[in-house]
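*Asks:* dropping a prediction and its sequence here:
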Amino acid sequence: MSTQKYWRGSAAVCVVLAIGGAYALSHRNADASVSDAQGPASSLRAVADIVGSRSSAPDFSGIVSRYGPAVVHIGVKEAASVDENGNRKSGGEALGSGFIISQDGYILTNNHVVDGATSVSVKLTDGREFHARVIGKDKATDVAVVKIDATNLPTVKIGNPDNSKVGEWVVAIGSPYGFDSTVTSGIISAKSRSMSDDSPIPFIQTDVPVNPGNSGGPLFNLNGEVIGINSMIYSRTGGFQGLSFAIPIDAAMHVKDQLVRTGHVSRGRIGVGVQPLSADKAKALGLASNGGALVGSIDPNGPAQAAGLRQGDVIVGVNGKHISSTTELVGQVAQLAPGSEATISVWRNGGERKLSVTIGAQQSADVAQVAPREQQQQPQQQNRPRLGVAVRPLSEDEQQEASLPGGVVVQQATGPAAEAGIQPGDIIVAVDGKVIRSVEQLRRMIAQADDSVSVTVVRDGEQASVDVTLG
């Protein structure tokens, strides 16, 4: 699904880091203890049943012995370069991890591991080293494929991340700081995490200690199946702080297939701008939950428009697969082949309907128009303005040039309006579906409104609706 970027908010305080260089961190104890000696014995037994004892903690040795030989150390030499500010960067060496997916030498890793490399080498656990060719790489998903000339190589088993559950144990193998074949473990903390507004990847979040040098290494489930590629950490310090993220292996294999076949990646688009559905909005629309993706704008020349999607529809499924978030929608549509037919399930007027859409081709890195998390939820503040805009009427020339039935121009945006993404220069054309023809009408409607309103604005010729929680 490809549309223009939705309105971007402020930068996050924490830093998302690709884990390309390395440090090691010892793993914590797998069991838990109870220090309150005064508690009832039944409570202690209940805690023990839930947590388990040391003897019942998973044994990862079978996974390591069976599939560890398929995990490789990747060494990279980089050429000198000049950055965007004109500063010269000297060449050097970097390292990462990867894993063998075919006996004839195809290896998956991260794009950031091999990007800019003048040469790539691969070292196996048996000590053999090979020169590797970069078959293809994809910046949007951070997936790359390299190949070595060898046969009868050990390989991993590919799993289905859709079958994994939050709370399940997972294992990482890689080369943090060059310490080859390092094994760490943890649990799946969450699924379908969006780490940036333009990424088509619904990341798997874990608490597995992964560090610089683990990049490109596999994330295994307890069946010994790879369900992800370790890619980044989220940190305030630059080091591991319990938040690591892996690319789901099904998304990576989809990219791999295209890179091997054509050397580049094509992504689908349907031409809509989407945003998360608030609980209040879901209730107002008659939805049982706030899953799905609310259509805020539609490309007038895009596939969605041709298929009959409307602004205000909630996309709840793609080809029979339930969509619970904007992140899932972005990932699902991006994997659809341009020119193929897809069935999009939408919630409209209190009921679900299915629309057939001919998938378009993405022309840029943007997959979807998704409101950034910083703008999706902000704490309530005291003494907040009701809406928080200073506006003026449209001039006759402006109204004719924009071909609008009415509207007011935003000169300043603060408080709820700014948090919802409204900016100076936007034209407010409607509130809750009613056309705004004067400043006084807007003031009156906002004063009489409930706790939230849907504001329709025009920016750079494109129309979008945003939900605003009033002050």
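*Replies:* Structure received. Keep in mind that what you see is a predicted model, and the values were worked out from it rather than measured.

*Asks:* C-alpha from now on. contacts and neighbour counts both.
*Replies:* Fine.

*Asks:* if I look at the residue nearest to Phe220 when sequence neighbours are not counted, how far off is Glu78?
*Replies:* Closest residue to Phe220 apart from its sequence neighbours, by Cα to Cα, 6 or more residues apart in numbering: Val226 at 4.4 Å. Separation of Val226 from Glu78 (Cα to Cα, to the nearest Å) stands at 29 Å.

*Asks:* below is an additional structure, to be compared with the one above:
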Amino acid sequence: MTWLVAVVLASASSVNPLVQLSGSIEALVKQVSPTVVQVVVTAYTTVDQGNRAQADLVMGRQRSIGSGVIIDAGGYIVTNGHVVDGARAIQVVIPGEKAGRGRTVDAKIVGIAREIDLALLKVDVTGLPALPLAAPGSVRQGELVFAFGSPEGLRDSVTMGVVSATDRQPDPDAPMVYIQTDTPINHGNSGGPLVNVKGELVGINTFILSNSGGSEGLGFAIPSSLVALAYPKLRQFGHLHRGEMGMVLQTLTPKLAAGLALARDAGVIVADVVAGGAAERAGIQIGDVLVSVDGQPIDNVLPLAMRLFTSNGDERVSIGVVRGERAFTTDVAVVARTNDLDRLTDLLDPETSAVPELGISRHRHHGRNRAAAAGAARAGGRHRRRARAAGRRRRRRAVDRRRHSFGQRRPRRDARGASCAHGRRARAQSDRPADRAERTAAVPHVRCELIAHVSRTVECVV
């Protein structure tokens, strides 16, 4: 019996722990990858033509790539709001059974919550694998996490890191909180999942802080608790409507407290109060320090902002207030936000308010359609002939100006100041009428190509 125990212990100790770790990661990736999709967005944006005065006048088609994660087997996909903002067409690449293969399907936007940068998409495919959400508050600093997505358009990629911090606020007065991770995240990872070792969604990769434009170990993800809050509302209403109390808040810092001669150096200070708002009616004044929400102590804006996110309106929140040496509690009504821009889109009916797509058709000017155009001009009557004649005169003047700009270029000179032979030949060839006319006709053609076919795989933010 002793010999058997020794053999078992020896065999157990012979297993390489790195091999076990690698096998566990492989199993995790195999489990999660089918739930991660690539989001391909086509939108029209201004194209920089090198002329700042005309940059906003030229529109071009831009193709951007992001990531998303399936959270419902019925075809619902969560991604970042900035990934699909302004999209004219959205396609989703769903992973196939074999690595590197997938099927591309059209997707539509169900809802966007711009304030928290989340969007919900829907594809007409059912029976999809869905990624479960981690329990709220289960993320711990230092735990292993994995980022899935399409960095730089490279679909089905995964990287590994740790949770650097939970409840991170890049701006102390911002209402949003993020999970900070050193997992390598790059452009194209936006909207992809951040997953723990259990294969649960702990966050949606959103942006990075970087001086180089690439990953420097400062990535930020929207917590899964916020995803769980937003998903049902986006699915039902299309937007995440939040409440308001009618006051502007600022996180109280030691420097701010010293400058205002306050006894406390932690909490939330009221910077402004909306006249006639719920906060003013509850007796809150500018300069008050808020120290608790529903009996829970607070030292920044985040808890109160999250309370407003979870509110459906027509509720009351108990707030602890310190004013000078006086401390008291007051109930503030939470009302529906009146300046919510997302509510305006609720008034639009896509079936009745949609405007048909506008497009530009480009045709080559040759003998056949020139003759057809002339025939149409003759059949159009005297006024139409006069209009076309005036148009031809304007075009001839434009052609003359272009000929001057293209045909009168100075020849290149060598170091001695003499004209180069190549420059003389180039000028002689450029002065030929056929060449000048060919280049002149090509100018608008090239411009149309630039406008119609500018295609970049970029994302503003990761």
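*Replies:* Cool, the structure landed. Every value quoted in this text rests on a predicted model; they were computed, and no experiment measured them.

*Asks:* what's the TM-score here?
*Replies:* The TM-score (TM-score structural alignment, normalised by the length of structure 2) is 0.61; 312 aligned residues with a Cα RMSD of 3.0 Å.

*Asks:* my guess is Pro212 of structure 1 meets Gly178, correct?
*Replies:* No: between Pro212 of structure 1 and Gly178 there is no contact under Cα atoms under 8 Å: 9.0 Å.

*Asks:* helices of the stretch 51-200 of structure 2, start to end?
*Replies:* Using DSSP state H, counting those that start in this stretch, the helices of the stretch 51-200 of structure 2 run over 81-84.

*Asks:* cool, the stretch 251-400 of structure 2 as well?
*Replies:* 254-259, 278-281, 302-309, 342-346, 350-353, 367-379, 382-407.

*Asks:* which of those helices sits closest to Gly68 of structure 2?
*Replies:* helix 342-346 (22.1 Å; Cα to Cα).

*Asks:* contacts for the closest one, please.
*Replies:* Ala113, His239, His241 (Cα atoms under 8 Å, 6 or more residues apart in numbering).

*Asks:* in CSV, list those residues along with distance to Val163 of structure 2 and neighbour count.
*Replies:* Converted to CSV, those look like this (distance: Cα to Cα, whole Å; neighbours: other Cα atoms under 10 Å):
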residue, distance to Val163 of structure 2, neighbour count
Ala113, 25, 21
His239, 29, 25
His241, 30, 24
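
*Asks:* make CSV from these and add distance to Ala174 of structure 2 to it.
*Replies:* Formatted as CSV, the contacts of helix 342-346 of structure 2 follow (distance: Cα to Cα, whole Å):
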residue, distance to Ala174 of structure 2
Ala113, 16
His239, 20
His241, 18
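
*Asks:* quick revisit: mean neighbour count and distance to Ser318 of structure 2 added to the helices of the stretch 251-400 of structure 2, as CSV?
*Replies:* Output for those, formatted as CSV (neighbours: other Cα atoms under 10 Å; distance: least, Cα to Cα, whole Å):
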stretch, mean neighbour count, distance to Ser318 of structure 2
helix 254-259, 12, 24
helix 278-281, 19, 11
helix 302-309, 19, 11
helix 342-346, 13, 27
helix 350-353, 8, 41
helix 367-379, 12, 76
helix 382-407, 14, 72
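
*Asks:* quick check: which of those helices is nearest to Gln54 of structure 2?
*Replies:* Gln54 of structure 2 sits nearest to helix 382-407 of all those, at 19.2 Å, using Cα to Cα.

*Asks:* pull the distance from the closest one to the chain's centre.
*Replies:* Its chain's average C-alpha position is 45 Å from that of helix 382-407 of structure 2, according to Cα atoms, centre = their mean, to the nearest Å.

*Asks:* what residues in structure 1 pair up with that helix?
*Replies:* Aligning helix 382-407 of structure 2 against structure 1 (TM-score structural alignment) gives no matching residues.

*Asks:* angle of that helix against helix 367-379?
*Replies:* Per axes from the mean of the first three to the mean of the last three Cα atoms, to 10 degrees, the angle that helix 382-407 of structure 2 makes with helix 367-379 is 140 degrees.

*Asks:* counting by contacts, list what helix 382-407 of structure 2 packs against.
*Replies:* Contacts defined by 3 or more Cα pairs under 8 Å, 6 or more residues apart in numbering; DSSP states H and E place helix 382-407 of structure 2 against helix 367-379, helix 421-430, helix 433-453.

*Asks:* show me what the first one is packed against.
*Replies:* For helix 367-379 of structure 2, the helices and strands in contact under the criterion 3+ Cα pairs under 8 Å, 6+ apart are helix 382-407.

*Asks:* can you check the shortest one too?
*Replies:* In this structure, helix 421-430 of structure 2 makes packing contacts with helix 382-407, judged by 3+ Cα pairs under 8 Å, 6+ apart.

*Asks:* could you redo the last one with a cut-off of 7 Å?
*Replies:* Helices and strands touching helix 421-430 of structure 2, by 3 or more Cα pairs under 7 Å, 6 or more residues apart in numbering; DSSP states H and E: there are none.
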